[in-house]
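Novice: coords please:
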Amino acid sequence: MKEMGKSPSRGKLPKWKEEELEEVEYEPRSIKDILIEMKNISELIIDLAYSSLLFDNKELAEEVKYLEARMDTLNYEIRLIAMMAARNKRDAERLTAILQIAEAAETISDAAGDIVDIISLKLDHPILPRLIRESDETIKKLVVSDKSKACNKSIAELRVASETGVRIITIRRGKKWIYAPKKDEKLRAGDIVVGVGPKEGLDKFNAFLEGKTEGL
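Specialist: Here you go, the predicted structure:
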């Protein structure tokens, strides 16, 4: 659980560390919305953690650490809302189950963080290279350049899946995460896209998003 308080001078820190140090401000928000985001993070973070380990991908590991810090923030927010909402013993008992769900979600994110910590330890394991060779798909973090023709075009318009075999599983736009984006979701400059698919397809998609090619 991260400490909540005023952020110190950060300089150049990874995004997950910035999120971890960010001062949490109360913002009216429903418990339902927070639980939905926690559920989405729980589903995504395990995939990213295992993929970062299998492919020794430090960029994906950074995203896992960011999501882990984000989960800490959400858990803090939901506890704060629960304390403000409980007016009597009956209310407190009802909110206990919700807090247990939130705690379980945070446990999942903490476990994912432990998985990616293995990368920093640089441990060799004989089974990992074999798993990588046998895998038909890989996962990669891609960034949409402002020079790319993909800017302001929807996933459907770009025909990403049919042209490259890549599935976009999530998009990070600033601090906002778009989980399982719909086909009408438009890509914007600066978006961080996490895609799953064959290496050749990911390389092709990446070149397009970087503005190195005119189309898919």
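Novice: make it CA atoms for all contacts and neighbour counts henceforth
Specialist: Will do.
Novice: Flag every buried residue along the longest helix that the chain contains.
Specialist: Longest helix of the chain, by residue count under DSSP state H: helix 89-121. By 16 or more other Cα atoms under 10 Å, the buried positions in helix 89-121 come out as 95, 98-99, 102-103, 105-110, 112-113, 115-116, 119.
Novice: Kindly report the same for stretch 67-76.
Specialist: 67-76.
Novice: So which residues make contact with that stretch?
Specialist: By Cα atoms under 8 Å, 6 or more residues apart in numbering, the residues outside stretch 67-76 that reach it are 1-2, 16-17, 19-20, 24, 34, 38, 41, 45, 102-103, 105-106, 109-110, 112-113.
Novice: Then stretch 163-175?
Specialist: Counting by Cα under 8 Å, 6+ apart, 160-161, 177-181, 190-198, 200-202, 204-205, 216 sit against stretch 163-175.
Novice: Ends of it, what's the gap?
Specialist: 29 Å (Cα to Cα, to the nearest Å).
Novice: Which positions within it qualify as buried?
Specialist: Buried-residue list, stretch 163-175, by 16+ other Cα under 10 Å: 164-172.
Novice: likewise stretch 175-182?
Specialist: Buried-residue list, stretch 175-182, by 16+ other Cα under 10 Å: 177-179.
Novice: Same check on stretch 190-199?
Specialist: 191-199.
Novice: Please give the structure of this sequence too, so both can be compared:
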Amino acid sequence: MMENKDKEIFGGERVSIREALVEMKSLSEKIIDLAYAAIIFDSDDLANEVENIEEKLDRLLYRVRLTALMAGRDPQLAEQLLGILQVASAAEQIGDAAVSISRLLSTNVEYRPFIPFILKGGDEIIRALMVDESSDLVNRSIGGLEVEGETGARIIAIKRGNRWIFNVSDDTVIKPGDTLIVRGVEGGVEDLEAYCKGERRWGQ
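Specialist: Coordinates of the predicted model:
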């Protein structure tokens, strides 16, 4: 039944609850990475993107709730949607928490000496890596390289000159001079750094 009834009209568009949940899951994972990166690199640009993603999560949650209300006439479907609403609400709460983290940038530096200690407590690190023109990564796509599978490090954003690329995907092509904002275990990030510097050939 969910297969046929999980879409409703919203603003002239057909909105799939499944698609909304998949996007919310992806955004809720990304927003936490960017929030911590904003603090680490003291970046207002990253903090602003956190705010933008949180607004997207709010809109997606609204759409999911609206669809659930419109399906309320069907008790069986409404019961299934109750669990979906809980998942969507949890993703939106993660977004709110990420915004709270990124807003620590508005406090004076002397009032946030605890931040490095918090960030050191996890198994993964976030680092900015510059891509040298001699690197095997140059002019190749992230998906084609299978960066995360090869190194265990995920590229969460790219700074190219004065602009940021936040919608990083498998089709994103790495260019010389790019600064990759990456997250992963220390060993994987160090491997990727060696590839970025051209110190190692890709896959070796």
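Novice: hang on, the earlier thing: return the closest of the buried residues of helix 89-121 of the first structure with respect to Lys141 of the first structure.
Specialist: Lys141 of the first structure lies nearest to Val116 out of the buried residues of helix 89-121 of the first structure, by Cα to Cα, at 15.4 Å.
Novice: Now do the same for that closest one: its match in the second structure.
Specialist: Taking TM-score structural alignment, Val116 of the first structure has Ser102 as its aligned residue in the second structure.
Novice: Quick check: its match vs Val182 of the second structure, distance?
Specialist: 17 Å.
Novice: any idea which helix or strand carries the residue at the greatest distance from the centre of the second structure?
Specialist: No residue in the second structure sits farther from the centre than Arg73, which is 35.7 Å out by Cα atoms, centre = their mean. Per DSSP states H and E: Arg73 of the second structure is located in neither a helix nor a strand.
Novice: Check Ala157 of the second structure too.
Specialist: With DSSP H and E as criterion, Ala157 of the second structure is part of strand 154-160.
Novice: Distance from the chain centre to that strand, please.
Specialist: 10 Å (Cα atoms, centre = their mean, to the nearest Å).
Novice: same check, this time on stretch 164-182 of the first structure
Specialist: On the basis of Cα atoms, centre = their mean, stretch 164-182 of the first structure sits 9 Å off its chain's mean C-alpha point.
Novice: Check stretch 97-117 of the second structure too.
Specialist: Remark: stretch 97-117 of the second structure is offset 19 Å from the chain centroid, using Cα atoms, centre = their mean.
Novice: Endpoints of that stretch, how far apart?
Specialist: End to end - Cα to Cα - stretch 97-117 of the second structure spans 19 Å.
Novice: Number of residues surrounding the counterpart of Ile41 of the first structure in the second structure?
Specialist: Residue pairing (TM-score structural alignment): Ile41 of the first structure is matched to Leu27 of the second structure. Each residue near Leu27 of the second structure was counted by other Cα atoms under 10 Å, and the total is 21.
Novice: ok, now which ones touch Leu27 of the second structure?
Specialist: Neighbouring residues of Leu27 of the second structure by Cα under 8 Å, 6+ apart: 53, 57.
Novice: The one 3 residues further on too?
Specialist: Taking Cα under 8 Å, 6+ apart as the definition of contact, the neighbours of Lys30 of the second structure are Ile156.
Novice: re the thing from before, what lines up with the residue farthest from the centre of the second structure in the first structure?
Specialist: Checking TM-score structural alignment: Arg73 of the second structure goes with Arg87.
Novice: where along the first structure do the helices fall?
Specialist: Going by DSSP H, the first structure shows helices at 15-21, 31-54, 58-85, 89-121, 127-134, 155-158, 160-164, 199-209.
Novice: Check the spacing between the match of Arg73 of the second structure and Thr96 of the first structure real quick.
Specialist: Distance from Arg87 of the first structure to Thr96 of the first structure, by Cα to Cα: 13 Å.
Novice: For burial, what's the neighbour tally of Asn4 of the second structure?
Specialist: 6.
Novice: Can you find the partner of it in the first structure?
Specialist: Checking with TM-score structural alignment, Asn4 of the second structure has no match.
Novice: Among the buried residues of stretch 175-182 of the first structure, which ones are in strands?
Specialist: 177-179 (DSSP state E).
Novice: how close does the longest helix of the first structure sit to the second structure?
Specialist: Average distance, helix 89-121 of the first structure versus aligned residues of the second structure after superposition (mean Cα distance after the TM-score superposition for the first structure): 1.5 Å.
Novice: That helix packs against which elements?
Specialist: helix 31-54, helix 58-85 (3 or more Cα pairs under 8 Å, 6 or more residues apart in numbering; DSSP states H and E).
Novice: Check those for me and report the most buried one.
Specialist: helix 58-85 (a mean of 20; mean count of other Cα atoms under 10 Å).
Novice: Mean distance between that helix and the second structure after superposition?
Specialist: So helix 58-85 of the first structure averages 1.6 Å relative to the second structure (mean Cα distance after the TM-score superposition for the first structure).
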